[in-house]
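J.: structure, please.
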Amino acid sequence: MISPAARDALEGWLAAQKAIKGASVNTIAAYARDVADFLSFMTGHHGGTQGLGALARISTSDMRSWMAFTRAQGVGPRSLARKLSAVKGFYRWLSEREGFEPTAVLATRSPKFQRKLPRPLNPEAASAVIKALDMQSLTPWIAARDQAVVTLLYGCGLRISEALDLTGADLPVGTALRITGKGGKQRIVPVIAPARAAVERYVHVCPFDIAPDGPLFMGARGGRLNPRVIQKVVERTRQQLGLPASATPHAMRHSFATHLLNAGGDLRAIQELLGHASLSTTQAYTGVDTARLMEVYARTHPQARD
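T.: Below you'll find the predicted structure:
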């Protein structure tokens, strides 16, 4: 049971994350679960409803107890680190509003875990996935839809959510698209001819009217397409092609970045195309290693060529 004051504070923080930072619906839902679970634990841990005063007095020992309890529930280090990050974000906001010192919470160390680097497909495998998608449905317009979505992921480096957020107002697709990514950040991405052709083919055979203010990609009944549909069809395709489980829709975005870099693309430019705030994130996406960076350095830096 969470106290009304704590629940109001949580709702206020979530509203701020959505309004100021432009957090997505899924991100807000995850934040809500993680912080609500934390507040519920503290209620039971202290044997009573936690008002704002009690939350301000949470100690290092309390934080250790929560982390131990969460791990005992089968939550892995990566997920626990995500939960702790949400709790810290909530406490930064709450402490500023209520005027208390959040050191015990903010000083809590995140558990160590091995980061899973994305595994892009090679160009042949990426091409094979896109071609095979055309044969995954007996309904021609659905097959064309699925192929168009995945072609945008690979051809433009879009997140699946970004592709499915496109509307009829984006038609006809030209040589570039204005994409709104994480945090409401906008970027311009070039659209290669095969991606434009795939979208045009889908629009031509789609049985529903695509309104300017409605979704471009529709589900079988005419509503907004669920990303899980694309995830499932790609999963079925990669199984047929004998590709590893890492061959997901998001892997097509990884592949876009890696293949651009391997063709001589600039890492900063790729960062802009992907909509990453941090260059280190782009480096992880592209699978760049030190040897590759040194090769680029040796080939392009004026001093290195002397």
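J.: C-alpha only now, for contacts and for neighbours.
T.: Will do.
J.: can you name the next helix or strand after the helix or strand hosting V129?
T.: Using DSSP states H and E, V129 sits in helix 123-133. Using DSSP H and E, the helix or strand that follows helix 123-133 in sequence is helix 140-156.
J.: quick one: residues in contact with that next one.
T.: If you take Cα atoms under 8 Å, 6 or more residues apart in numbering as the criterion, helix 140-156 is touched by 126, 130-131, 133-137, 158-160, 163-164, 189-192, 194-195, 198-199, 201-202, 205-207, 217, 220, 230, 233, 249-250, 252-253, 255-256, 273.
J.: re earlier: and the angle from the helix holding V129 to helix 140-156?
T.: 160 degrees (axes from the mean of the first three to the mean of the last three Cα atoms, to 10 degrees).
J.: helices and strands around helix 123-133, which ones?
T.: Helix 123-133 is packed against helix 140-156, helix 227-241, helix 249-262, with contacts defined by 3 or more Cα pairs under 8 Å, 6 or more residues apart in numbering; DSSP states H and E.
J.: would you show me how to pick out the buried ones of the contacts of helix 140-156 in ChimeraX?
T.: Selection of buried members from the contacts of helix 140-156 for ChimeraX, criterion 16 or more other Cα atoms under 10 Å:
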select :126,130,133,134,136,158,159,160,163,164,189,191,195,198,199,201,202,206,217,230,233,249,250,252,253,255,256,273
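J.: circling back to that earlier point, now the angle between helix 249-262 and the helix holding V129, please.
T.: Using the same axes, to 10 degrees, helix 123-133 lies at 140 degrees relative to helix 249-262.
J.: can you list contacts of helix 123-133?
T.: Residues contacting helix 123-133 (Cα under 8 Å, 6+ apart): 143, 146-147, 150-151, 154, 233-234, 237-238, 241, 243, 252, 255, 259.
J.: quick one, which of those are buried?
T.: 143, 146-147, 150-151, 154, 233-234, 237-238, 252, 255, 259.
J.: any chance of these in a markdown table, with distance to T70 too?
T.: Converted to a markdown table, the buried ones among the contacts of helix 123-133 look like this (distance: Cα to Cα, whole Å):
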| residue | distance to T70 |
| --- | --- |
| A143 | 43 |
| D146 | 39 |
| Q147 | 41 |
| V150 | 37 |
| T151 | 40 |
| Y154 | 37 |
| V233 | 34 |
| V234 | 33 |
| T237 | 37 |
| R238 | 35 |
| M252 | 34 |
| S255 | 35 |
| H259 | 40 |
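J.: what about A263, distance to T286?
T.: Relative to T286, A263 is positioned 12 Å away (Cα to Cα, to the nearest Å).
J.: who's more crowded, those two?
T.: T286 (26 against 8; other Cα atoms under 10 Å).
J.: and this one, please, so the two structures can be compared:
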Amino acid sequence: MNLQFDDALEQFMTYIQLEKNYSPLTVQEYRTDLLEFFSFLHTEDVKELTQVEYVHARLYITKLYEEKKARTTVSRKISSIRSFFRFLNKEYEIDDVAFQALYHPKKEKRLPHFFYEEELSQLFQANEGEDRKSLRNMAILELLYATGIRVSELTSLQIKDIDFSLNIIRVMGKGRKERYVPFGEYAGHSLTRYIEEARSALMKSNKHNFVFVNLRGGAITSRGIRYILNEMIAKAELHTTIHPHMLRHTFATHLLNNGADLRTVQELLGHSSLSSTQVYTHVTKEHLRNTYINAHPRA
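T.: Next up is the predicted model:
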């Protein structure tokens, strides 16, 4: 069988986009990973997909390590290769057993950074204000902490996704999976003030339904959210860095510290696997340990 690389790639892209319903970003990551693998195969003088063997994949993974790629990057590329050859096995009966033997590197055990409640209070207090920009920024901060949603989920949030009668937002997460996340009184108050007192003025002549807008009236971007949060940290004079995911980590950690069960937190975060949520149990245990050491007279 003379199956061309480009033809097989396009068929696979169509499959993961239409049948697997992967997001455009995920589809692009698969494409990039596979094109890089194909480029490597050409340097190894592999001209047909039927000539690809396990040794080629292992050599490629070794090359990635030599280039000091992050373990998460290597793991993602392995997943891309395995999924691609699983597809070829299904459609063209190309043997994929060897590629299923590719093993993922062990993840680096890095505990997620989060804010302590005192730091968070300082952050909120320092950024209170009555102007339109302050009302918008406070609504962003309150909603990220209240719901633990990803920054991409925040930027894609539309007015119709908010139910103020139940204090719930509709979120479209990874893999286009829909979920509903509640928010509390503080976030509800900030959102209401922002929408009623600031959003229309910030929109100017623009017409769209996205909740959060930049100062030019367009839909805010992930980069814009990061810029806003950095400004808020500087204003609060906190000696730390911030990224949107840090508020997601804080949301999960504070819930678990205050008695929420792991399954509930998993559902609120939109994690497909419980193992993704379990990292926060390590954070809470470390927090308890530090509290004990600092507070117990004979620790």
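J.: which residue ranges form the strands in structure 1?
T.: For structure 1, the strands defined by DSSP state E cover 176-180, 186-190.
J.: present the ones you listed as a markdown table; the columns should include distance to V296 of structure 1.
T.: Output for the strands of structure 1, formatted as a markdown table (distance: least, Cα to Cα, whole Å):
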| stretch | distance to V296 of structure 1 |
| --- | --- |
| strand 176-180 | 28 |
| strand 186-190 | 24 |
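J.: out of these, which is closest to P4 of structure 1?
T.: When the strands of structure 1 are compared by Cα to Cα, strand 176-180 sits nearest P4 of structure 1, at 35.2 Å.
J.: for the alignment partner in structure 2 of D62 of structure 1, the count of nearby residues, please.
T.: By TM-score structural alignment, D62 of structure 1 lines up with H56 in structure 2. The tally of other residues near H56 of structure 2 (other Cα under 10 Å) stands at 17.
J.: what's the closest non-adjacent residue to H56 of structure 2?
T.: Nearest residue to H56 of structure 2, sequence neighbours excluded (Cα to Cα, 6 or more residues apart in numbering): L41, at 7.2 Å.
J.: repeat that for N122 of structure 1.
T.: S255 (7.1 Å).
J.: identify the residues contacting the one you found.
T.: 120-123, 126, 154, 286 are the contacts of S255 of structure 1 under Cα under 8 Å, 6+ apart.
J.: which residues sit against stretch 238-247 of structure 1?
T.: So stretch 238-247 of structure 1 is contacted by 119-121, 125, 128-129, 234-235 (Cα under 8 Å, 6+ apart).
J.: about what we covered before: the residue nearest to H56 of structure 2 is in contact with V55, isn't it?
T.: No: counting by Cα atoms under 8 Å, L41 of structure 2 does not reach V55; the two are 11.0 Å apart.
J.: who has more neighbours, the two?
T.: Of the pair L41 of structure 2 and V55, L41 is the one with more neighbours under other Cα under 10 Å, namely 20 against 11.
J.: what lines up with L255 of structure 2 in structure 1?
T.: Looks like L255 of structure 2 aligns to L260 there (TM-score structural alignment).
J.: what's the local residue count around the closest residue to that match other than its chain neighbours?
T.: What sits nearest to L260 of structure 1 in space, not counting adjacent residues and going by Cα to Cα, 6+ apart, is I270, at 7.6 Å. A count of nearby residues for I270 of structure 1, using other Cα under 10 Å, gives 21.
J.: what residue in structure 2 is paired with I270 of structure 1?
T.: Under the alignment (TM-score structural alignment), I270 of structure 1 maps onto V265.
J.: looks like that match contacts L255 (just checking).
T.: Yes: with contact defined as Cα under 8 Å, V265 of structure 2 counts as touching L255 (7.4 Å).
J.: any idea how far the match of D62 of structure 1 is from V46 of structure 2?
T.: Taking Cα to Cα, one finds H56 of structure 2 at 9 Å from V46 of structure 2.
J.: swap in K160 of structure 2?
T.: For K160 of structure 2, the distance to V46 of structure 2 - Cα to Cα - is 52 Å.
J.: so between the two, which is more surrounded?
T.: More neighbours surround V46 than the other of K160 of structure 2 and V46, with 16 against 11 (other Cα under 10 Å).
J.: nearest residue to that one other than its sequence neighbours?
T.: V52 (6.8 Å).
J.: the counterpart of I225 of structure 2 in structure 1 and P215 of structure 1: what is the separation?
T.: Here I225 of structure 2 is matched to I230 in structure 1, going by TM-score structural alignment. Distance, I230 of structure 1 to P215 of structure 1, using Cα to Cα: 15 Å.
J.: now do E200 of structure 1
T.: 15 Å.
J.: more neighbours, those two?
T.: P215 (21 against 18).
J.: can you find the partner of the more buried one in structure 2?
T.: P215 of structure 1 maps onto F210 in structure 2, by TM-score structural alignment.
J.: touching, its match and L157? I think so.
T.: Yes: here F210 of structure 2 lies in contact with L157, judged by Cα under 8 Å, at a distance of 5.8 Å.
J.: and the aligned partner of K68 of structure 2 in structure 1, how far from M218 of structure 1?
T.: Per TM-score structural alignment, the equivalent position to K68 of structure 2 in structure 1 is G74. Applying Cα to Cα, the value for G74 of structure 1 to M218 of structure 1 is 37 Å.
J.: swap in P102 of structure 1?
T.: 46 Å.
J.: residue contacts, F38 of structure 2?
T.: F5.
J.: make it 10 Å
T.: Applying Cα atoms under 10 Å, 6 or more residues apart in numbering, we find F38 of structure 2 in contact with 5-6, 9, 32, 44, 46-47, 49.
J.: now, of these, which are buried?
T.: Of those, these count as buried by 16+ other Cα under 10 Å: 9, 46-47, 49.
J.: closest one of those residues to T73 of structure 2?
T.: Among the buried ones among the contacts of F38 of structure 2, and counting by Cα to Cα, the member closest to T73 of structure 2 is L9, at 20.1 Å.
J.: list the contacts of the closest one.
T.: 15, 30-31, 34-35, 38, 84, 88.
J.: quick one: which of these is nearest to I293 of structure 2?
T.: For these, the nearest to I293 of structure 2 is Y30 (46.5 Å; Cα to Cα).
J.: hmm, that closest one is touching Y15, no?
T.: No: Y30 of structure 2 is beyond contact range of Y15, at 11.7 Å (criterion: Cα atoms under 10 Å).
J.: who has more neighbours out of these two?
T.: Y30 (23 against 15).
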